[in-house]
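A.B. asks: sharing a model that was predicted from the sequence below.
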Amino acid sequence: MRKFDAIVIGSGQGGVPLAKKLAKAGWQTAIVEKRWIGGTCINDGCTPTKTMIASAAAAHIIANSQEWGITVSDFKVDLEKIVARKNKVVRSFREGTTKSMEKIQGLSIIYGEAVFSGDKTLAVKLADGGQDEIAADHIFINTGTLPSIPPVPGLDTVNYLTNTTIMDLTKLPSHLMVLGSGYVGLEFGQLFRRLGCQVTIIDKNKQLLQHEDEDVAVAVKKVMETSGVMMYSNANVQKIEQTGDVIRLQLTANGETHAITGSHLLVAAGRTPQSKSLQPEKTGLVLDEKGYIPVNDKLETNVPGIYALGDVKGGPAFTHISYNDHLVIYKNLIHMENVSIKDRPIPYCMFTDPQLGRVGLTEKEAKAAGYKVKIACLDMTRVARAIETGNTQGFMKAVIDSNTDKLLGVAILGPEGGEVMSALQLAMLGGLTVTQLKEMIFAHPLYAESINNLFMTLDK
């Protein structure tokens, strides 16, 4: 058995920087990866999807170029080249990350699948054959999640796609049906619609994006429908079957029965933590009812010395949260600080076009928490930069504490919505008042300049 100071299981956006920093701090560190360095973000999530979304955005601009006074007589979508470009970007990110790790002394990369074999010991089935037995006083679990497959009758008999396999298609679907309307479903739905596919999204909930305010959800749904995506809400899929290359869905939506046929089915119904396969019980590790690994505010599990970071611990499943998790652990263990994940800001962005950038409390959350709030809203049709660029879908919304004149949260559904949200996040962290933001000088005519106008609406 080989003994290390630290073992990191999984090379996601928390595991990689943590392993590198622990090794540089003098800890003999091993990182175990069963597939590819980089985790979901680089290989299956952020990097490949945003690369393909960029291609879809180019197709959309060309298809609608007349709006900007440009006539394009004809164009062709080459999915093979789009996928090849995506793969090239992913490889460059993955290889760059791998090479940076290989240069660090005291860091051992082990390719294989790890399971607990005892108290803080792991058996690793090596990718190239054989087995390794390793142990450490400190173990960090960064194994992430996998697509969740719902128990829909007949689903297991059809050739469905997941967020990973859909990006390997080299022929466009004639009709893509999407089960689920979270970020994955909406982003892929609009992406493939812009590439020329018929797209139908089936949402089990009455309101799109359940965690958002109703007005934001309604605006996002309008964006999708304007894109040409067919939406079924409050829907229950009763049966799925496949005949040849045709997939058929039977469902009820708002009391009506529908039968939908399509060429491809994307299952985008949430995520499942990769935790049970670790055999956590062998080291005394407790999971919750959904399989996530509960942690305290310092990210430590019920077993002292074992930590969980990233999506596998539950909570907000974002790359930037996983990255911040590693900082919390590193500062506490190496610099003996007292950093906590409690009350940290949770910014996020959905990369539909326009983007939805969000941080802080929604209106309904703020009211439920007992705040006396005032709401500022500005439609993108009143934003100079949006009008000039021809991108006027969406609106800006700010939730304000009436007693302090400070921001509690914002939702920016608009072009570069994530960037504008980030500016307001900085304002929240800096304790700026709405009055200060209303009177602040922004360069003209940025989208950020509309922050002035957003808070001027409160004067009416």
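C.D. replies: That came through, no problem.

A.B. asks: from here on, just use CA atoms for contacts and neighbour counts.
C.D. replies: Fine.

A.B. asks: wait, I110 sits on A30?
C.D. replies: Yes - between I110 and A30 there is a contact under C-alpha atoms under 8 Å: 6.9 Å.

A.B. asks: those two - which one has more neighbours?
C.D. replies: A30 (26 against 18; other C-alpha atoms under 10 Å).

A.B. asks: tell me if that one really is in a strand.
C.D. replies: Yes - counting by DSSP: H, G, I helix; E, B strand; the rest coil, A30 falls inside a strand.

A.B. asks: which residues does it contact?
C.D. replies: F4, A6, I7, V8, A19, L107, S108, I109, I110 (C-alpha atoms under 8 Å, 6 or more residues apart in numbering).

A.B. asks: possible to save those as TSV with distance to T98 and secondary structure?
C.D. replies: Output for the contacts of A30, formatted as TSV (distance: C-alpha to C-alpha, whole Å; DSSP: H, G, I helix; E, B strand; the rest coil):
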residue	distance to T98	secondary structure
F4	20	strand
A6	19	strand
I7	17	strand
V8	15	strand
A19	12	helix
L107	12	strand
S108	12	strand
I109	9	strand
I110	12	strand
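
A.B. asks: so where's the longest helix in the protein?
C.D. replies: Longest helix in the chain by number of residues, with DSSP state H as the criterion: helix 79-102.

A.B. asks: comparison target below:
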Amino acid sequence: MSTHYDFLVIGGGSGGYAAARTAREHTESVAIVDGAETLGGLCILRGCMPSKTLIYSAEVLHLAQHGKQFGLDIPSAKVDMAALHERKLRTIAEFADYRQEQLASDRFTLYRNKAKFTGEREVTLDDGTVLTADKILVATGSTVNFPPVPGLDEVPVWTSDDVLDLDFLPESVIVLGGGIVACELAQFLHRAGSKITQIQRSPHILKEVSVEAAKVVEQAFRDEGIELITDTALKQIEKTADGVRVTFEHEGETVVREAKYLFNALGRKPNTASLDIEAAGLETRKSGHLVTNENQQTTNPHIYAAGDVAGPHEIVHIAIMQGEVAAKHAFGQTVEPVNYDTLLGVVFTDPQIGHVGLSETEMEKRGIEFVTADYPFDDHGKSILMEAKYGYVKTWAEKSTGKLLAAECVSKDASELIHSTAVGVSLGATLEQLLKVHWYHPTLSEIWSYPLEDCLDLISEG
């Protein structure tokens, strides 16, 4: 015997909940399966919300410790990790409680179990319950990646989950990796008071952004006192009497670093291992993401995927958009696929990085003729008075039409500043239209007017 639903969601995070909510507009027969210990998903429980809560507190601490730059006499400022931890728990509890209420409401049938596929439209739960559905959405997110580094599986190691749950200040930490999570949490730990060594395999950190942007953050890290070592090859990780030892190659030499704790931030991978996807005829890409088309359908047309498990961009708002597309398509609606040409991405280091639109490499690949211009924050009034001089803004515009194609911001509060250009890119606004905006002085935002004007001049000059 089995229970049948019109729409079944595996995973109650941002993408899964968005899909279930959308499906509920078309039918009452919607079920959600989520076997996590606590409902809410990665973003709320172990990702965006806890990390940004901690990062913001560390920024306040950093500013207080540098009060003399602002003509302030602040005798002492230090972290209280126990209090910081409690504030984080209170903050995310508000979001988690709301999500749990929504998932457990009578709008959905909620199964607090783990599931695996046992047929093309069938899943079996860990208590033996069998569920079938006309359409199924996989939104199981991602999990920490443990690459084959000699010794990594033989020593005590932290993941981002552990760092986000700290209630004490570690004296020293070696951070493996240079991705977004690695960089954001390395800087948080450093500002809280830990001695940080960050080891990155590639020549630059943050492969998700331009090399130009990554270099600004690298300089800021080193200026703050983080020992950032790039272009390395990990050779061995060992346990010591006091912690861990990491041996790696750098610039032709063997280098050794020791610390009390080791933080594995070498990326995440799609969470599909326990799903038995072969039983449903689902295929994956080399990255491990489930193969999906523009409607989020997998290689089994009755099964959809959204969020980190699907890719190509592991961002919360993308997961939500994908979930909504999947649910609408599942009920026969004509849908507009997610437009990745207007993709918005943010890195919450300090300085932050924001980028919207195509990369310059992609523009060149497509044969798009464009003009580009930039302007530095160390020559901008508001950023100077804020002692926020790292970084720049940069814009790209199509030469034939003057439309804004992309924008990049590396600065304090870049996550907020990038949205003004995101509106322009998404709506296909031209430089002339954007320059009609009242760019108020003195603000950080008015800096956009300079590269916009320069791009317009370049087009006018032919």
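C.D. replies: Arrived safely. Source: prediction; values computed, not measured.

A.B. asks: list the contacts for the residue mapped onto L290 of the second structure from the first structure?
C.D. replies: Using TM-score structural alignment, the equivalent of L290 of the second structure in the first structure is I293. Taking C-alpha under 8 Å, 6+ apart as the contact definition, I293 of the first structure lies against S275, L285, V286, L287, T301, A308, V312, K313, G314.

A.B. asks: where along the stretch 301-450 of the second structure do the helices fall?
C.D. replies: For the stretch 301-450 of the second structure, the helices defined by DSSP state H, counting those that start in this stretch occupy 316-330, 360-365, 381-385, 414-427, 431-434, 449-460.

A.B. asks: so of those helices, which one's packed in deepest?
C.D. replies: Of all these, helix 316-330 carries the top mean neighbour count, a mean of 24, counting by mean count of other C-alpha atoms under 10 Å.

A.B. asks: in the first structure, which residues correspond to that one?
C.D. replies: So helix 316-330 of the second structure sits over residues 319-333 in the first structure, by TM-score structural alignment.

A.B. asks: residues near the residue nearest to S55 of the first structure when sequence neighbours are not counted, how many?
C.D. replies: Using C-alpha to C-alpha, 6 or more residues apart in numbering and skipping the chain neighbours, the partner closest in space to S55 of the first structure is I82 (6.7 Å). I82 of the first structure is flanked by 18 other residues according to other C-alpha under 10 Å.

A.B. asks: gap between the equivalent of I82 of the first structure over in the second structure and H329 of the second structure?
C.D. replies: Aligned by TM-score structural alignment, I82 of the first structure pairs with L84 of the second structure. Distance of L84 of the second structure to H329 of the second structure, computed by C-alpha to C-alpha, to the nearest Å: 44 Å.

A.B. asks: nearest to I199 of the second structure, of the helices of the stretch 301-450 of the second structure?
C.D. replies: helix 414-427 (25.3 Å; C-alpha to C-alpha).

A.B. asks: how much does the closest one stray from the first structure?
C.D. replies: Overlaying the first structure shows helix 414-427 of the second structure at a mean distance of 1.3 Å from the equivalent residues (mean C-alpha distance after the TM-score superposition for the first structure).

A.B. asks: in the first structure, point out the residues matching that helix.
C.D. replies: Alignment of helix 414-427 of the second structure against the first structure: residues 417-430, by TM-score structural alignment.

A.B. asks: list of residues touching the matching stretch?
C.D. replies: Identification of contacts with stretch 417-430 of the first structure by C-alpha under 8 Å, 6+ apart yields 347-349, 354-359, 406-408, 410-412, 447-448.

A.B. asks: try it again at 10 Å.
C.D. replies: For stretch 417-430 of the first structure, contacts defined as C-alpha atoms under 10 Å, 6 or more residues apart in numbering pick out 345-351, 353-360, 394-396, 398, 406-414, 431-434, 436-437, 446-451.

A.B. asks: re earlier: between the helices of the stretch 301-450 of the second structure, which one is closest to G151 of the second structure.
C.D. replies: Comparing the helices of the stretch 301-450 of the second structure under C-alpha to C-alpha, the one sitting nearest is helix 316-330, at 33.1 Å.

A.B. asks: so how far is C41 of the first structure from the spatially most central residue of the first structure?
C.D. replies: The C-alpha lying nearest the average C-alpha coordinate of the first structure belongs to F318 (C-alpha atoms, centre = their mean; 5.0 Å). Per C-alpha to C-alpha, F318 of the first structure is found 9 Å from C41 of the first structure.

A.B. asks: any residues in contact with both of the two?
C.D. replies: With C-alpha under 10 Å, 6+ apart as the test, F318 of the first structure and C41 both reach Q13.

A.B. asks: okay, stretch 181-189 of the second structure sits on what stretch of the first structure?
C.D. replies: Matched against the first structure by TM-score structural alignment, stretch 181-189 of the second structure falls on residues 184-192.

A.B. asks: picking that back up, max pairwise distance over the contacts of I293 of the first structure: which two?
C.D. replies: Of all pairs drawn from these, the greatest distance, 15.0 Å, lies between L285 and G314 (C-alpha to C-alpha).

A.B. asks: ok, now which ones touch the aligned residue in the first structure for I384 of the second structure?
C.D. replies: With TM-score structural alignment as the criterion, the equivalent of I384 of the second structure in the first structure is I387. I387 of the first structure sits next to M380, T381, Q393 when contact means C-alpha under 10 Å, 6+ apart.

A.B. asks: for G144 of the first structure, same thing?
C.D. replies: Neighbouring residues of G144 of the first structure by C-alpha under 10 Å, 6+ apart: 9-14, 39-41, 271-275, 292, 308-314, 317, 322.

A.B. asks: among those, the buried ones, what's the ChimeraX command?
C.D. replies: A single ChimeraX command selects the buried members of the contacts of G144 of the first structure (16 or more other C-alpha atoms under 10 Å):
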select :9,10,11,12,13,14,39,40,41,272,273,274,275,292,308,309,310,311,312,313,314,317,322
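
A.B. asks: out of the contacts of G144 of the first structure, name the ones that lie in strands.
C.D. replies: I9, R271, T272, P273, A308 (DSSP state E).

A.B. asks: so what's the last one closest to, chain neighbours aside?
C.D. replies: It refers to A308 of the first structure. A308 of the first structure sits nearest to I141 (C-alpha to C-alpha, 6+ apart), 4.6 Å away.

A.B. asks: contacts only, for the one you found.
C.D. replies: 7-12, 14-15, 32, 274-275, 278, 293, 301, 306-310, 312-313.
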